[in-house]
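1. what's the 3D shape of this:
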Amino acid sequence: MKTFFIFLTFLILFAGCSKKNAFYEFKMDKDQERSASSLQSSKIVSKEGEVSGVFSAIYLNEVYPETFNQDESFFIFFFTKEKKELYDPSKPTDTDLKIKLNSKLPIKAEELSQENRFSHLVDIKNDWNRYYIVTFEKADTINLVFEDANASSGVLKYKNEILLKTSKKRPKH
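-> From the prediction side, this is the model:
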């Protein structure tokens, strides 16, 4: 009888824990879910084939379509071994790192602090990353590249959902 009560006690304890799993406390709001599907990253590789950094981007038009719908906007963060400035259209230099959308430079680039209005979208926060919001003119295709004179990233490709929705509504001839 004593063994039965010990067995019953353990059975009740384990049964009470069985409804929880690894995702029990893992909750994301809609913005975080959209940013997780929009987040893309690429290594920055030098011409000699060495990895010189990491570049990541979130397409803000997908995450906040009601706010970011006039131009193409990205929350980007990157790390490079050599600390250089990102190209700023208001004060460009030849040594700048450049982010290009379809081979075109941005119309605006704003550096952000580590804790910023978009930092809740990603869990990657550290002292060596640099954070920016970068804006480009509206485009049909979205191919984003990070580069400088000595290195470049892979192409990050995004679908322009707004253009896809409007093109589906057009009658075919």
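2. For the rest of this, base every contact and every neighbour count on C-alpha atoms.
-> Will do.
3. Tell me which other helices or strands the longest helix belonging to the chain touches.
-> Assignment by DSSP state H gives helix 2-17 as the longest helix of the chain. Where contact means 3 or more Cα pairs under 8 Å, 6 or more residues apart in numbering; DSSP states H and E, helix 2-17 is not packed against any helix or strand.
4. want to put them side by side, so please do this one too:
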Amino acid sequence: MKTFLIFLVLGTIFFGCAQQNAFDQFQLKPEQELGEDGLQSSKLKNREELVDGVATVVYLNKALPKKYNDAEYFYVYLYKKNKKNKISFFLNGKTTAKIEKLPVKNRFTQLTSFEAPWSSYYLVKFNKIEGDKLNFRVKEGSFSSDVFKYEKDQ
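-> Take a look at the predicted model:
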């Protein structure tokens, strides 16, 4: 009887929490959940493993599919120590079709709940990529990010 009671209590606790996830603890809009869920960050490093900044990326086609579906769109914000070098973005080895520098408060701030005056913000557009695997990379002089891997919804 004692063993049955222990299993009953543990089962109730386990199954009572199974319907929740981390987002249940916060008041997030659906697009915020998708933005936070698709958020990836990487340090900008060179070959000597020196760090010059941090890049954070959201794949907008997945976060806002009704609005961003004619090309591949990314929201990027980054912090760089050295602001002299030109920043470049690559998707599956291809260069951008358009880069729009955004103000600190912009139309994507609600996706990430992040806005800092020391960071730079960009809307990056690439021509449509065939296939479902996307490899996004940020380069700045001799520094580059790790590859941000995304999968498209086909």
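5. What is the resulting TM-score of the chain superposition?
-> Laid over one another, the chains give 0.80 as their TM-score (TM-score structural alignment, normalised by the length of structure 2), with 130 aligned residues with a Cα RMSD of 1.6 Å.
6. all helices of structure 1, in order?
-> Under DSSP H, structure 1 gives helices at 2-17, 30-38, 60-63, 161-169.
7. Pick the most buried one from the ones you listed.
-> Greatest average neighbour count among the helices of structure 1 goes to helix 60-63 (a mean of 22), per mean count of other Cα atoms under 10 Å.
8. check the fit of that one onto structure 2 and give the mean distance.
-> Aligned to structure 2 and superposed, helix 60-63 of structure 1 gives a mean residue distance of 0.5 Å (mean Cα distance after the TM-score superposition for structure 1).
9. How far does that helix sit from its chain's centre?
-> Relative to its chain's centre, helix 60-63 of structure 1 lies at 10 Å (Cα atoms, centre = their mean, to the nearest Å).
10. so can I have JSON lines of the helices of structure 1 showing distance to residue 107 of structure 1?
-> Shown next, in JSON lines, are those (distance: least, Cα to Cα, whole Å):
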{"stretch": "helix 2-17", "distance to residue 107 of structure 1": "54"}
{"stretch": "helix 30-38", "distance to residue 107 of structure 1": "22"}
{"stretch": "helix 60-63", "distance to residue 107 of structure 1": "16"}
{"stretch": "helix 161-169", "distance to residue 107 of structure 1": "20"}
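11. Show me the one of those that comes nearest residue 51 of structure 1.
-> Residue 51 of structure 1 lies closest, by Cα to Cα, to one member of the helices of structure 1: helix 30-38, at 23.4 Å.
12. What is the closest one packed up against?
-> The contact analysis (3+ Cα pairs under 8 Å, 6+ apart) places helix 30-38 of structure 1 against strand 51-59, helix 60-63.
13. Ok, which of these comes nearest residue 29 of structure 1?
-> Closest approach to residue 29 of structure 1 among those is made by helix 60-63 (11.2 Å; Cα to Cα).
14. List the contacts of that closest one.
-> Helix 60-63 of structure 1 is contacted from outside by 31, 34-35, 38, 67-69, 72-75, 161, using Cα atoms under 8 Å, 6 or more residues apart in numbering.
15. could you redo the last one with a cut-off of 7 Å?
-> Defining contact as Cα atoms under 7 Å, 6 or more residues apart in numbering, one finds that helix 60-63 of structure 1 is touched by 31, 34-35, 68-69, 72-75.
16. Relative to residue 167 of structure 1, which of these is nearest.
-> residue 69 (16.1 Å).
17. Name the nearest residue to the closest one, ignoring sequence neighbours.
-> Nearest residue to residue 69 of structure 1 in three dimensions, chain neighbours excluded: residue 61, at 6.0 Å (Cα to Cα, 6 or more residues apart in numbering).
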